[in-house]
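A.B. asks: Build me a model from this:
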Amino acid sequence: MGAFGHLLRPAAGPIRRWVLSAFPRPQTGAIDYDHPAGDPGLFGPSSVTWRVHADFCGMLAGGLCALYLQTLHPRALAGVWDHSNFREDLVGRLRRTTAFVGGTTYAPTAAAQEMIEHVRRIHARVRGSDEAGVPYAADDPDLLTWVHVSEMSSFLAGYRAYGPLDVPARIADAYLDETRRVAEALGARDVPGSVAALDAYIDHVRPTLVYGERSRVVLEILARLDLPVPLAGLSRDVFLHAGAALLPPWANELLGRSEQDLRKARLASAALRRMAPLFRAALTEGVASRSCRRVGVDPGILDRWPTTP
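C.D. replies: Just a heads-up that it's a prediction; the model follows:
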């Protein structure tokens, strides 16, 4: 826990219990992150991705930010609207997304590839029309690219806001270049591999984004998200508003966020920055650390950027 570990230790147990309550380990079918020895998975310990995805606060806030962004794409939103039970189990959807990102990042190669194939099979069955009657398919390469970009840009923003390390341009570019391999394996195309390419892509897509009635309904459900944790309402509001603080100005404008909304986001962001070291000190035995040991490296490598990403 570092130089101040003795000061942080009393909070470690409650924080671990909080996280395991919100994101419990599956009782069956759990991925074996400890074997086989030496298997680096899709990225490995020399990747930027292993470091970015190891930061709980940045990833949770970033994931919530991504949900805001994903509600703005009419066809991407229609797939969720028509083919998921998000109205009754938004927590379950959030957990499944978390499990997929964690698995494709840290799981042994075969398990990660099976997760990708499983999602591809699901996407092949998801068809319909959006609110305006435009047909969609979940395996449409363009939709897959939007979902990926909304997530990775948000995770990167989350790490920059709440993570332990500054993110130089070369690291941000390496992260986007690395993570696009999962999107491409799912069927995405023209996936941005640098910050400049990501900015250009978003500028291209923005005219097609809409804040509609379905967007409003989904965000209302998100605002009532009920995690099974102590102080559930406070926990939700801190992370949800801290996630909203990561939204770019154009998204705030499109979502019609008020000055009060923006003020809540700033306050939550400041609060999460103060809390983040407690989470890092408490969460030292997650899948990132276990995966480091699987490939025979000290988990301490996650505390510094690779020298040649």
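
A.B. asks: all contacts plus neighbour counts: C-alpha atoms, from now on.
C.D. replies: Noted.

A.B. asks: Just the helices from the chain, written as ranges.
C.D. replies: 5-22, 48-52, 56-70, 74-83, 86-106, 109-123, 141-162, 169-186, 195-205, 213-223, 232-244, 249-255, 259-282, 287-294 (DSSP state H).

A.B. asks: which parts of the fourth one are buried?
C.D. replies: By neighbour count, with 16 or more other Cα atoms under 10 Å as the criterion, the buried positions of helix 74-83 are 74-81.

A.B. asks: Export these as TSV, with columns for distance to Arg125.
C.D. replies: Shown next, in TSV, are these (distance: Cα to Cα, whole Å):
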residue	distance to Arg125
Pro74	18
Arg75	15
Ala76	14
Leu77	16
Ala78	14
Gly79	11
Val80	13
Trp81	14
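
A.B. asks: one more to put side by side:
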Amino acid sequence: MTADTGLYGPNSVSWKLHREPVMFLGGLRSLYLQALHPRAVAAIAQNSGYRTDPWGRLNRTSDYIVTLLYGTTAEAEQAASRLRRLHASLSATDPRTGERFRIDEPDLLRWVHVTEVDSFLSTAVRAGVRLTPAEVDGYFTEQLRSAELVGLDPATVPSTAAEVAEYYEAIRPELALTKDGAETALFLTVPPVPSNWGGLPLRLSLSLGPPRWAYLGIASTAIGLLPPWARRIYGGLGWPSTDLAAAFSARGIRALMAALPQQYRTSAQRLEALERIRRSDAPPRPTVPSR
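C.D. replies: A predicted model of the protein is given here:
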């Protein structure tokens, strides 16, 4: 019997990359980056419950990503189908033009996808994860599967590091810091303390718990990991020294996370996927002849 290894499998770059606990930092970076797209952040502000239930939304987003990474093919397709149905039912108003638009417009889905996978990859690399150029491009190419499941034509999605760089260069004139973007960035930097502390993953609890400055350090690192042009839109500096400081901090966070016990460094879903594969590869047990 052959195990269903899902969209990627244990030999993929995606599994190699996402076994790193520091990937949560890449997720935070992607949110800061996504907030610079006026339509995308308006869609979030007008439809998301992140202000009233930020940690619930974070957990749901995390569950979706982990399901696509480590779930069976059927589980990944079902999760993506639910997400597509939700997106298809939602719309928002462009605060600059008053135009009403669907939030599942390909341009918006593409922006969210690219910023997410690029943030995961760039954060991991700058935190010290070693990848060859072929593995870097391989990660972008593998993630076309998740882009397709969310409703995008893979042919329209950047699939190499060079194509991602070209995509950012082309879209930069559309980016700006709006009121929604500024409020979202402030919320990400100084979030409310969750009331249900015990319901959060330990890695998040450690970063958000007392002392509060620990999370501020993580947020500032995520901002420092943004491309220089993105930091300048936020009113910050694009100095190389900022990049160096952010990379140094990311390496420190990665080292801290690596020191945690195994059960806190590896998601339960990944362990279940590995066990599923192990069972399928095990030799069949000898049958006991009946008497």
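
A.B. asks: Could you get me the TM-score between them?
C.D. replies: Once superposed, the chains reach a TM-score of 0.81 (TM-score structural alignment, normalised by the length of structure 2), with 258 aligned residues with a Cα RMSD of 2.3 Å.

A.B. asks: circling back: right, so of the helices of structure 1, which gets closest to Asp130 of structure 1?
C.D. replies: When the helices of structure 1 are compared by Cα to Cα, helix 74-83 sits nearest Asp130 of structure 1, at 5.1 Å.

A.B. asks: ok, and what's touching stretch 169-178 of structure 2?
C.D. replies: 35-38, 233-234 (Cα atoms under 8 Å, 6 or more residues apart in numbering).

A.B. asks: typo on my end, stretch 229-244 of structure 2
C.D. replies: 33, 36, 176-177, 223-225, 227-228.

A.B. asks: cool, and stretch 112-120 of structure 2?
C.D. replies: With Cα under 8 Å, 6+ apart, stretch 112-120 of structure 2 has contacts from 23, 25-27, 29-31, 33-34, 40, 140, 143, 147, 157-158, 164.

A.B. asks: how big's the offset between that stretch and structure 1?
C.D. replies: Taken against structure 1, stretch 112-120 of structure 2 registers an average deviation of 0.4 Å after superposition, with mean Cα distance after the TM-score superposition for structure 1.

A.B. asks: what range in structure 1 matches that stretch?
C.D. replies: Across structure 1, the stretch matching stretch 112-120 of structure 2 (TM-score structural alignment) is residues 147-155.

A.B. asks: what distance separates that stretch from the centre of its chain?
C.D. replies: 7 Å (Cα atoms, centre = their mean, to the nearest Å).

A.B. asks: one step back: can you tell me which of the helices of structure 1 comes nearest to Ala132 of structure 1?
C.D. replies: Between these, helix 74-83 lies closest to Ala132 of structure 1; by Cα to Cα that is 8.3 Å.

A.B. asks: Now do that closest one and helix 141-162, the angle between them.
C.D. replies: 90 degrees (axes from the mean of the first three to the mean of the last three Cα atoms, to 10 degrees).

A.B. asks: centroid residue for structure 1?
C.D. replies: Residue closest to the average C-alpha location in structure 1 (Cα atoms, centre = their mean): Gly63, at 3.6 Å.

A.B. asks: so who does that one touch?
C.D. replies: 151, 154-155, 243.

A.B. asks: any idea how far His241 of structure 1 is from it?
C.D. replies: 12 Å (Cα to Cα, to the nearest Å).

A.B. asks: Tell me how many other residues crowd the alignment partner in structure 1 of Pro227 of structure 2.
C.D. replies: Matched by TM-score structural alignment, Pro227 of structure 2 corresponds to Pro248 in structure 1. The number of residues packed near Pro248 of structure 1 is 13, by other Cα atoms under 10 Å.
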